[in-house]
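Asker: predicted model, plus sequence, below.
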Amino acid sequence: MNNRRFNSRDRWGASLLLAAVLAMLDQFVKAGVAATLPLGSSVTLTPWFNLVHVLNPGAAFSFLADAGGWQRHALSGIGIVVSLALAVLLWRGVRSRLEAAAYVGLIGGALGNVIDRLRIGAVVDYLDLYWRDMHWPAFNLADVWVVGAAGLLVLASFKPGVAPEPRGQGGTS
């Protein structure tokens, strides 16, 4: 049995690489949607799921969508600052693999949507879930990463963890 504690700093580069892969996968799917579905179109796949091509200049649930343009830069800035803060926390050490995975998902999802905001001024959404005439707001893979990561953080909060190993204390392993 391996008694060594988890240390996210040991895997910091790999974690950031994985976050970048998640953001790029999101961008790849969005490019495919933009290339194959005209803006505003919809393709029914099941009685509860459509592929759509819509642009959301706001945040979740189109919050701030009609704010006049300033939200593009504000939301991009928030996404970048949060991603940097999470990268720093991973560097400093988090208490579990679950928490580290959540941070990676949050960074990947946030940056996937930041890229859209900086590149085209809005986020490309394409997943449309519905029941009868009730539609959930369209979303994308980056949103799935963020929501999934939030769920992992909730799970991690219930799991007893150990504090990261102190650095610079002169201890031996």
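Answerer: Looks like it came in fine. These numbers were taken from a predicted model, which means no experiment stands behind them.
Asker: can we go C-alpha only for contacts and neighbour counts from here?
Answerer: OK.
Asker: name the helices or strands packed onto the host helix or strand of Gly151?
Answerer: Following DSSP states H and E, one finds Gly151 within helix 141-158. If you count contacts as 3 or more C-alpha pairs under 8 Å, 6 or more residues apart in numbering; DSSP states H and E, helix 141-158 packs onto helix 12-36, helix 97-120.
Asker: change it to 10 Å
Answerer: Judged by 3 or more C-alpha pairs under 10 Å, 6 or more residues apart in numbering; DSSP states H and E, helix 141-158 is in contact with helix 12-36, helix 97-120, strand 123-131.
Asker: try this one side by side with the last:
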Amino acid sequence: MSENRPSYLILTLVSLASLIIDQVTKAYIDRVMDLHQSIPVIRDLFSITYVRNKGAAFGFLANTSFRIPFFIFVSIVAVLVILYAYRKLRKDQKLAQVSLAMILSGAVGNLIDRVRLGEVIDFLDVYWKTYHWPAFNVADSAICVGVFLLAIDMLREESRQKKALSAK
């Protein structure tokens, strides 16, 4: 293995930690709450609300007959692309390593639900009075945070490359 390869320890630890938190929270919600039950946490802002999502973001493709094979296929492709991209990172790209590990864990977390249940357990409900963001879960959060961190890393990488070129 090349000395400039990314750390697979980061990939393993971040992915496993996030995946465990995702699966434990979903199992807990499924065990202690009734479907559609809601527990207010911050009035007019945040509740724990147990819902199940048969589709993707915002219920996309929820009522199609091919949704489960489609989402499983897309998830597997995403996992393979993430692993390939991870392999291409340099050792010093720690933020990108963490971000791809988070995205990977989110994809796997929701894939587990789709294979096991045919749908995804969501429970984080953010809203303002009557305006609701669709409920989501830890896996969704890991994907979003991972994408945000990856965007930051890409901007930093672009800046590093510009500085390197101007130094020549």
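Answerer: Nice, I can see it. Values in this document were obtained by computation on a predicted structure and should not be read as measured data.
Asker: among the helices and strands packed on helix 141-158 of the first structure, which is nearest His53 of the first structure?
Answerer: strand 123-131 (4.9 Å; C-alpha to C-alpha).
Asker: now that closest one: which residue numbers in the second structure?
Answerer: Counting by TM-score structural alignment, strand 123-131 of the first structure pairs with residues 120-128 of the second structure.
Asker: hmm, back to that, of all the helices and strands packed on helix 141-158 of the first structure, which one comes closest to Trp48 of the first structure?
Answerer: By C-alpha to C-alpha (comparing all of these), the closest turns out to be strand 123-131, at 4.9 Å.
Asker: next, the mean deviation of that closest one compared to the second structure.
Answerer: Overlaying the second structure shows strand 123-131 of the first structure at a mean distance of 0.3 Å from the equivalent residues (mean C-alpha distance after the TM-score superposition for the first structure).
Asker: now the element after that strand, going C-ward?
Answerer: Downstream of strand 123-131 of the first structure, the first helix or strand assigned by DSSP H and E is strand 134-135.
Asker: what sits up against that next one?
Answerer: With C-alpha atoms under 10 Å, 6 or more residues apart in numbering as the test, strand 134-135 of the first structure has contacts from Trp48, Phe49, Asp128, Leu129.
Asker: filter these down to the buried ones.
Answerer: The neighbour-count test (16 or more other C-alpha atoms under 10 Å) marks Asp128, Leu129 as buried among the contacts of strand 134-135 of the first structure.
Asker: and the contacts of strand 134-135 of the first structure, which two are the farthest apart?
Answerer: Taking C-alpha to C-alpha, no two of the contacts of strand 134-135 of the first structure sit farther apart than Trp48 and Asp128, at 8.3 Å.
Asker: quick check: the helix holding Gly151 of the first structure aligns to which part of the second structure?
Answerer: With TM-score structural alignment applied, helix 141-158 of the first structure matches the range 138-155 in the second structure.
Asker: average offset between the matching stretch and the first structure?
Answerer: So stretch 138-155 of the second structure averages 0.6 Å relative to the first structure (mean C-alpha distance after the TM-score superposition for the first structure).
Asker: in that stretch, which residues are buried?
Answerer: By neighbour count with 16+ other C-alpha under 10 Å, stretch 138-155 of the second structure contains the buried residues 138-147, 149-150, 153.
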